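Participant: okay, here's the prediction I keep looking at, along with the sequence it came from:
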Amino acid sequence: MRAALIALAPALAFALATPAAAAPCGGDFASFLTQMEAEAVAAGTPPDKAAAFFQGVRQDPAVLKADRSQGVFRKTFLDFSQSLISKNRLATARAKSAELDAIFARAEAEYGVSRGVLLAFWAFETDFGQVQGDFNTRNALLTLAHDCRRPELFQPQVLAAAQLHALDEFDLNTTGAWAGEIGMVQMLPKDILERGVDGDGDGLVTLKTSQADALLSGARMLQHHGWRAGEPWLTEVTLPETFDWSLTGLETERPTEDWAALGVTPRAGTLAPGLQASILLPQGRKGPAFVVYPNYRVFFEWNKSFIYVTTAAYFATRIEGADPYAAGNPDPALALDEMMALQEKLAALGHDVGQIDGILGAGTRAAVQKEQVRLGQPADGWPTRQLLDAL
C-alpha cells in the first residue's frame, strides 16, 4: 500500500504545478477544504481516509502569526550561534553519538551523511526530540495551504499528510512545528512520504517516537538533495589582511588549491583538495571566517535561513571535534530599522534582496557586497553604518 501511494508522488507534483489543479488560496475555507479533499482522492488517498482527514479541520491564527514574525533570524551569527550552542548541548550531542553509534554508522554507510550533521539538526530542531512543537500539524498545514503567501509549498504537503494518514503513519492529533514539520528532526509530510525510512523495522515510519526512523529519514533526505559522501561541509580559516574581500561570499567558488595560493589557511587540518569552495564571512572581515564546500549548500534544503544554516554547519564540526571559532571583533550590527532602511535602498538600486524584513540573508549580503565594491569600501558583505550613510 505504501509503495502504491508513493508511486503517485511524481504525478501529484506535476498536477500541482499546473494552476488549474491547485486549490484557490484565500476565500471560503470550507469550500477550500472540499476541493483539497477531492484532490487528495484524485492523488490516491482512499475516499474514506480522505474524508476522515479533512473532517474537523480548523484554521489556526497562531500559525499565520508565527509565519510572519521570524525575528530570531535577525540575530548576528555570533549572537545566534552562542545562543544555540552550549557546553551542555555539545556534551549531549557527543553522548548521543556514542549511545546511538549503530544508527549513525548506518546513516553514514547507507546515505553518506556524517553523524555531526544529523546531531546538529536533531539538537537545533527539537533539542534531541524533547521539544517537537505543539501546533496541530493538520490544522497548520491547511492554514498555510489556504493562505496566499506560499500555497504552492503547502498544498502538496497537505496531500502528502493525507496519504500518510491512509498508511496509519499520521494521527489526526499529530503535533509539531507551526510550519507543519513533524518529528525529532522536523520533516515535512512530503519528505516523510517519499523519503521516510523504517529504521527500527516495525513496519511504520514514525519520526516522533523512533530515533532510528527520524535520523535515517533525515540522512536519506539530505542524500536526496545532493549530499556528497565523505566530503566536508565547512572549515574555519584565517585570511591575510591583504585579502581581496570581494572574492568572499557564496556567489564566488574556486578550487581549494586557488584559495590556498591566496593565503587562505585552515585553523586546523587542511583544506579538502580538489573541491570547489567559497569563503564565508558571517560578520565581515573582522569576524570568523570559513571555507564552505558543496555539502554546505545542501543544508539550505533543511532550512532557508543563512544564519541558521551556518550555525548548524559550524556546530556539526564542533560535535566532530573542531575547536571553537575565533570570534574576532566585528563592526557593530545595524539596528532593525537601519537594516530595513538599507534593504529599501538596495532594492531601489535594483538589487534583489527579497522581503524588506531586516534579516541579513544571502540576497542582502550579495547586494551589500556589490555596493561596497562600487563605493570602494571593503567588500566583505557585512553591512555597516558607513555603507548605509554612503547610500
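Facilitator: All right, it came through fine. These numbers come from a predicted model, not from an experiment.
Participant: can we go C-alpha only for contacts and neighbour counts from here?
Facilitator: Noted.
Participant: the stretch 251-391 of the chain: strands as residue ranges?
Facilitator: According to DSSP state E, counting those that start in this stretch, the stretch 251-391 of the chain carries its strands in the segments 254-255, 265-266, 276-280, 290-292.
Participant: can you tell me which of the ones you listed comes nearest to N303?
Facilitator: Of all those, the one in closest proximity to N303, counting by CA to CA, is strand 290-292 (16.5 Å).
Participant: hmm, who's touching that closest one?
Facilitator: Strand 290-292 has contacts (CA atoms under 8 Å, 6 or more residues apart in numbering) with W233, L234, T235, E236, V237, T238, A277, S278, I279, L280, L281.
Participant: mind giving me the ChimeraX command for buried ones among these?
Facilitator: Command for ChimeraX that selects the buried part of those, burial taken from 16 or more other CA atoms under 10 Å:
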select :233,234,235,236,237,277,278,279,280,281
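Participant: next, format the contacts of strand 290-292 as JSON lines and append distance to F306.
Facilitator: Shown next, in JSON lines, are those (distance: CA to CA, whole Å):
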{"residue": "W233", "distance to F306": "14"}
{"residue": "L234", "distance to F306": "14"}
{"residue": "T235", "distance to F306": "16"}
{"residue": "E236", "distance to F306": "17"}
{"residue": "V237", "distance to F306": "19"}
{"residue": "T238", "distance to F306": "21"}
{"residue": "A277", "distance to F306": "17"}
{"residue": "S278", "distance to F306": "14"}
{"residue": "I279", "distance to F306": "14"}
{"residue": "L280", "distance to F306": "11"}
{"residue": "L281", "distance to F306": "12"}
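Participant: related to what we said a few turns ago, take the strands of the stretch 251-391 of the chain and lay them out in a markdown table including distance to R106.
Facilitator: Listed next are the strands of the stretch 251-391 of the chain as a markdown table, based on distance: least, CA to CA, whole Å:
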| stretch | distance to R106 |
| --- | --- |
| strand 254-255 | 31 |
| strand 265-266 | 30 |
| strand 276-280 | 28 |
| strand 290-292 | 25 |
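Participant: try this one side by side with the last:
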Amino acid sequence: MRLFAPLIALCLAVPTAHAQCGGPFPGFVEGLKSEAVAKGTDAATVNAFFRSVRQDPKVLKADRAQGVFQMPFIEFSRRLISNNRIDRGRAMTRKYDTVFDRIEREYGVSRGVLLAFWAFETDYGGFQGDFNTLNALSTLAHDCRRPHIFRPQIFAALELYKHGDFDPATTTGAWAGEIGMVQMLPRDILQNGIDGDGDGHVRLKTSAPDALMSGAKMLSHLGWRAGEPWLQEVRVPGNLDWSLTGPGQTLTVAQWQRMGIRPREGDLASGGLPASIILPQGRKGPAFIAYPNFQVYFEWNQSFTYVLTAAYFANRLEGAQVYDAGDPEPGLTGAQMKELQRRLAARGHDVGKVDGILGAGTRAAVQAEQKQLGLPADAWPTAALLQRL
C-alpha cells in the first residue's frame, strides 16, 4: 500500500510559460496536443497518445486528502518496520546481489538505502498504485493548484511513449503520477532511467534491476555522496547544548565527539565530515547523527518522519540493532499542536500552515522559544511549553 505524499522533485519544479490550467477539460487536452505538436511530435503520435485520456476525480480527492503523517517517529517507525519487511528485504538483497553490487560500484549507493525505499514505496513491488498515470498527470495539470509541476510530466510521459516505455491506456501508478517499484515521475525516468536487465527498455513496473538501477542513478543525480554514510544512532551526554541540535545545524564529527557524542555501535565517520544531531522526540528519546547524504532523502520526500524512518530502516536492513527509544516526554495531540502553531505564529514565527504537523518550521520555532524561555532547546514540543506560551 502506497502511504506517502508525492516523492520525487515535485517541489523542485519551476513554473513555465505553459502552465495553463482550468476551463473545460476537453479544451485543456486540445491545448496539450497543440503544445506537443509545437514541440516537434507529429500529430498522429500526439492523437494516439491522448486518445484515452480522462479526468479522474479520485486523483483530486487523493490530492486534497494528502498530508504528512502526524505520528511521532517511534510510533511511525514501529508501524512501518516489521520483521516481515526486514526478512523480505534481506531475501531481496540475496536475490539481486549482482544488481546491488553493480549499484554500489557505479553509484556508491548502499543496498540498504534502496531496499528501504523499495519496501516503503511499494512493498517490494507488491502494490505500485492503480491510478491511470496519464489521467492522473492530466487531472493534476488541469487543476490550478500546481500545473507547473505536473504539465511537464505529461510531455515526459509522451517521450516515454515514443520510446515504447509507456502505454497511456494501461500504465498505472500512484495518484500523483509516480510509476514503478520505487515510484518515479516520468521526467525522472527520462533523466535517470537505466535498463538494468539489458532488454532494451526501462520498465520500472516489472523489472527490479531497472527500478533499482534507476533509483540509484536518481539518488546520485540528487547529490548522493558515493560510499559515505547517511545516519547512525548515537548516545548523547545529558549536558549537551541542545540548541545546537536539529537537521538544519551542522558541526564536524570531530566537534560533536569533543562534546561527548558517541556511537551506539561501530565508529563515527571521518572527523572532518559535517553532521547534525537529530532528536526526533527530544533529548530523552532516540538520538542519531546525520551525515550529508541524509539531506538527499529530503529531495525524495519532504516528510521529516518518513525520511528519518527510511534512513534508519536502511541501517536495520544492513544489520544495525533496534534503536534505543529512551523515555521521551509525551508529545502534543493534534489539537494541541495546532494551538501551539497559532501561538508561535502570533510570536512572529513562520510555521507555515496551521495543520497540527510538527514540520521543520514548527520545530525551528519551538527550539527558538525554548531557548528564549531558558528551557532545554531540543525542538520537542510538550504540554509544559504550550502552557508557557
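Facilitator: Received it, and whenever you're ready, just let me know what you need. These numbers come from a predicted model, not from an experiment.
Participant: so which of the strands of the stretch 251-391 of structure 1 is nearest K190 of structure 1?
Facilitator: Closest to K190 of structure 1 of these is strand 290-292 (CA to CA; 28.7 Å).
Participant: about what we covered before: of the contacts of strand 290-292 of structure 1, which is the nearest to L271 of structure 1?
Facilitator: Among those, and counting by CA to CA, the member closest to L271 of structure 1 is T235, at 7.6 Å.
Participant: which one in structure 2 is aligned with the closest one?
Facilitator: In structure 2, T235 of structure 1 lines up with Q232, judged by TM-score structural alignment.
Participant: who touches the strand or helix carrying its match?
Facilitator: According to DSSP states H and E, Q232 of structure 2 maps onto strand 231-235. Contacts of strand 231-235 of structure 2 with the rest of the structure, by CA under 8 Å, 6+ apart, involve 261-265, 268, 286-291, 294, 311-312, 315, 323.
Participant: aligned partner of G27 of structure 2 in structure 1?
Facilitator: So, by TM-score structural alignment, G27 of structure 2 is matched to S31.
Participant: same deal with K353 of structure 2?
Facilitator: Match for K353 of structure 2 (TM-score structural alignment): Q355.
Participant: quick one on the thing from earlier: filter the contacts of strand 231-235 of structure 2 down to the buried ones.
Facilitator: Neighbour counting over those (16+ other CA under 10 Å) leaves 261-264, 268, 286-291, 294, 311-312, 315, 323 as the buried ones.
Participant: can you tell me how far N301 of structure 2 is from L158 of structure 2?
Facilitator: 25 Å (CA to CA, to the nearest Å).
Participant: ok, the match of T235 of structure 1 to V253 of structure 2 distance?
Facilitator: From Q232 of structure 2 to V253 of structure 2 the distance is 12 Å (CA to CA).
Participant: what touches both of the two?
Facilitator: L268.
Participant: ranges for the helices of the stretch 151-300 of structure 1?
Facilitator: Using DSSP state H, counting those that start in this stretch, the helices of the stretch 151-300 of structure 1 run over 151-166, 189-195, 211-224, 256-261, 294-298.
Participant: out of these, which comes closest to F80 of structure 1?
Facilitator: Closest to F80 of structure 1 of the helices of the stretch 151-300 of structure 1 is helix 294-298 (CA to CA; 18.0 Å).
Participant: among the strands of the stretch 251-391 of structure 1, which comes closest to G180 of structure 1?
Facilitator: strand 290-292 (29.6 Å).
Participant: where do the helices sit along the stretch 1-150 of structure 1?
Facilitator: 2-7, 9-17, 29-42, 47-54, 61-67, 77-84, 87-99, 101-111, 115-126, 137-146.
Participant: just put the helices of the stretch 151-300 of structure 1 in TSV and tack on distance to E371 of structure 1.
Facilitator: TSV is the format used below for those (distance: least, CA to CA, whole Å):
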stretch	distance to E371 of structure 1
helix 151-166	33
helix 189-195	39
helix 211-224	35
helix 256-261	24
helix 294-298	24
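Participant: map H221 of structure 2 across to structure 1 for me.
Facilitator: Alignment note: H221 of structure 2 maps to H224 in structure 1; criterion TM-score structural alignment.
Participant: same question, W300 of structure 2
Facilitator: So, by TM-score structural alignment, W300 of structure 2 is matched to W302.
Participant: how close does that match get to V185 of structure 1?
Facilitator: From W302 of structure 1 to V185 of structure 1 the distance is 10 Å (CA to CA).
Participant: those two: which is more packed in?
Facilitator: V185 (29 against 19; other CA atoms under 10 Å).
Participant: that one and A214 touch, don't they?
Facilitator: Yes - using CA atoms under 8 Å, V185 of structure 1 is in contact with A214, at 6.2 Å.
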